[in-house]
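Visitor: Structural data only, the sequence is not supplied:
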């Protein structure tokens, strides 16, 4: 019996399309930095929690950067997403605010071109620029997203004198479809810095450094970690404070800012690794550096002035005899409304 084997061959094809993230052609984000300078608040009544300055500043820095988008042929719109590492603040007036320090929150709007030409509040999630032309995939195209935007300010609480910040407010990523994950490298990064000055001001020690001299100490007297040298008497000193636009009988507080020792967070680090400095109130309660709850409350007199008494003493941080020679430590005294 003869058999005939017939081989059927079927040829099939399909058109594959793919899309991916956009990335800066340089391999690194384009950096935009905007310094708005100083905003001076002249009305003392505005120095309070909840004061809002919408569109306080607009930046237009110029500068563009080549971007390559991964896809199969061409794409139309770019979908922008922003991220930030700043702590989230409150939401209000259609804006999401982020905390930049103890007194200020900021909200930003980034300019989106394409066919929109609008300022869009951040954060963005796959927000389309609704572009009406089709650039080629995998080919560098110049972008400028991040070069222009608006900044709004919000006071979270009253403060004295001035407050400043410098922070990366957002990073911008791009994709060619709304469902693609963002890539590992941002297209651009926007950082902002500035200062806010209020009428209420206090000057400590007439603006001069408060110097506390411990005199000559014996290295051998530093015997026990966390303790003063044997026989040491605390050094007491007064800190005069002169305030303007504050008024009489105003409740204020003093805190201390400094680098603490690794071993004892309540002690200020010195340039001798075996020695730290502790600062206390007049009753001997330690002021812990950088702790907003470790305070000395005080009240201004009829002229808006006050005087605070502090004590200081060195401690051993290691229990080892420190190397001989002069040691120094530096701290900042800070005054706030109580």
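Guide: Yes, it's here. Computed from a predicted model, the values in this text were never measured in an experiment.
Visitor: going forward, measure contacts between C-alpha atoms and count neighbours the same way
Guide: Will do.
Visitor: Check the spacing between the residue nearest to residue 49 when sequence neighbours are not counted and residue 133 real quick.
Guide: Distances taken as C-alpha to C-alpha, 6 or more residues apart in numbering put residue 157 closest to residue 49, at 4.0 Å, once the chain neighbours are dropped. For residue 157, the distance to residue 133 (C-alpha to C-alpha, to the nearest Å) stands at 48 Å.
Visitor: out of these two, which sits in the more crowded spot?
Guide: Neighbour tally, residue 157 and residue 133, criterion other C-alpha atoms under 10 Å: the higher count belongs to residue 157, 15 against 12.
Visitor: helix/strand/coil for residue 45?
Guide: helix (DSSP: H, G, I helix; E, B strand; the rest coil).
Visitor: rewinding a little: tell me the secondary structure of the residue nearest to residue 49, please.
Guide: Using three-state DSSP, the structure places residue 157 in coil.
Visitor: List the residues that contact residue 75.
Guide: Shown in contact with residue 75 (C-alpha atoms under 8 Å, 6 or more residues apart in numbering): 134-137, 176.
Visitor: And residue 281, by the same measure?
Guide: 287, 296, 309-311.
Visitor: can you pick the most crowded of those?
Guide: Highest neighbour count within the contacts of residue 281, by other C-alpha under 10 Å: residue 287, with 25 neighbours.
Visitor: Just the buried ones from the contacts of residue 75?
Guide: Using 16 or more other C-alpha atoms under 10 Å as the burial test, the contacts of residue 75 include 135-137, 176 as buried.
Visitor: now those in a markdown table, with secondary structure and distance to residue 300?
Guide: Output for those, formatted as a markdown table (DSSP: H, G, I helix; E, B strand; the rest coil; distance: C-alpha to C-alpha, whole Å):
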| residue | secondary structure | distance to residue 300 |
| --- | --- | --- |
| 135 | coil | 66 |
| 136 | strand | 68 |
| 137 | coil | 67 |
| 176 | coil | 61 |
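Visitor: next, the one to line up against it:
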């Protein structure tokens, strides 16, 4: 019997696995109790030369209120993290690079300037360009921000978002005082990452940023070249001046012009008015021209009408005369005396005084 020797060859299979790199953990961070409100208030005066379409003007003298906030991130307790910041805005783009539409006259560019180690966080922030704040946060370092970190090892209060830089762009010139009501201009958001890889798509809200204030643009207007407008109502026969609330019988009102020059306002959206304020009035439409010596009762008044516009009577308290949109022109007026008490009046002179001021609305 032959012995057969069988040689068995075996293959040794080697399974080689390439270990995938550890993926950075990341998530969102928010203010405890919800986003805090930071409100920047300001009052700026601009020159007429600044009030030109396309001009860029930095906000000055702003003050911010709002306090601080505690931050909590959805990372496991005792995790060491980097903090990232981003910003959004509810304002629509103005079409001019980096600026949003604040109102019909102004565009606005907002930059958050107090992110630690970062000079400027633009608003809005590109989704692929959040910024990493300075510092590394971990409970073991007594600056933890993760949910579940012990209270005595947590970071203190944050104020990031309370300092901003504002640049205005004039889209349409305006005059007078513009009031800017409290307007939500930006929201600061934050996220965490366990490595230097930036967080993406996980940001949560920390603070809402508001702007409120006023901007005043003066406008130089000349009324009657700066001279006093004198209207001589003439001599009146007392016997024809007896009906209460009426002008003398047969009296022809005296016509005169109020000339004004406010420069070229054709590009201004605002409406300009001349405001009439009587020095002494008995009612809205009657300027006191004389008071009786015996009892100080007004007996002679003056009324004034704008014959450029339907012969309307002009009040002597907050009386408004609309100026031409060009800013240059005149209003044709007429004035006449009225008997305020009825019956024949004592002879003697009378006069009334009113002030004309240009106002912008």
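Guide: It's in. Since this is a predicted model, take the numbers as computed values, not measurements.
Visitor: Tell me the counterpart of the residue nearest to residue 49 of structure 1 in structure 2.
Guide: Applying TM-score structural alignment, one finds that residue 157 of structure 1 aligns to residue 172 in structure 2.
Visitor: Isn't that match up against residue 265?
Guide: No: look at residue 172 of structure 2 against residue 265 with C-alpha atoms under 8 Å: they stay out of range, at 11.5 Å.
Visitor: still on that earlier bit, turn the buried ones among the contacts of residue 75 of structure 1 into CSV, columns for distance to residue 72 of structure 1.
Guide: CSV is the format used below for these (distance: C-alpha to C-alpha, whole Å):
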residue, distance to residue 72 of structure 1
135, 12
136, 9
137, 6
176, 11
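Visitor: Aligned against structure 2, show me the partner of residue 105 of structure 1.
Guide: Alignment note: residue 105 of structure 1 maps to residue 107 in structure 2; criterion TM-score structural alignment.
Visitor: Kindly report the same for residue 25 of structure 1.
Guide: Using TM-score structural alignment, residue 25 of structure 1 pairs with residue 32 in structure 2.
Visitor: gap between its match and residue 122 of structure 2?
Guide: 24 Å.
Visitor: neighbour count winner among these two?
Guide: Legend: neighbour count by other C-alpha under 10 Å for residue 32 of structure 2 and residue 122, higher for residue 122 (21 against 13).
Visitor: helices or strands up against the helix or strand containing that one?
Guide: If you go by DSSP states H and E, residue 122 of structure 2 is part of strand 121-123. Contacts defined by 3 or more C-alpha pairs under 8 Å, 6 or more residues apart in numbering; DSSP states H and E place strand 121-123 of structure 2 against strand 82-88, strand 106-112.
Visitor: which residue numbers in structure 1 go with the first one?
Guide: What it means is strand 82-88 of structure 2. Going by TM-score structural alignment: strand 82-88 of structure 2 matches residues 77-83.
Visitor: so how far is that stretch from its chain's centroid?
Guide: Chain-centre distance of stretch 77-83 of structure 1: 23 Å, with C-alpha atoms, centre = their mean, to the nearest Å.
Visitor: just stretch 128-136 of structure 1 next, same as before
Guide: Remark: stretch 128-136 of structure 1 is offset 35 Å from the chain centroid, using C-alpha atoms, centre = their mean.
Visitor: which element follows the longest strand seen in structure 1 toward the C-terminus?
Guide: Counting by DSSP state E, the longest strand found in structure 1 is strand 162-175. Counting by DSSP H and E, the element after strand 162-175 of structure 1 in chain order, helix or strand, is strand 188-197.
Visitor: Any idea how far the helix or strand just after that next one is from the middle of the chain?
Guide: Later in the chain than strand 188-197 of structure 1, the nearest helix or strand by DSSP H and E is strand 201-204. Here strand 201-204 of structure 1 shows a centroid-to-chain-centroid distance of 24 Å under the convention C-alpha atoms, centre = their mean.
Visitor: tell me what strand 201-204 of structure 1 is packed against?
Guide: Strand 201-204 of structure 1 sits against strand 235-244, with contacts defined as 3+ C-alpha pairs under 8 Å, 6+ apart.
Visitor: in the strand it packs on, what counts as buried?
Guide: By neighbour count on 16+ other C-alpha under 10 Å, the buried set for strand 235-244 of structure 1 is 241-243.
Visitor: That concludes my questions; thank you for your assistance.
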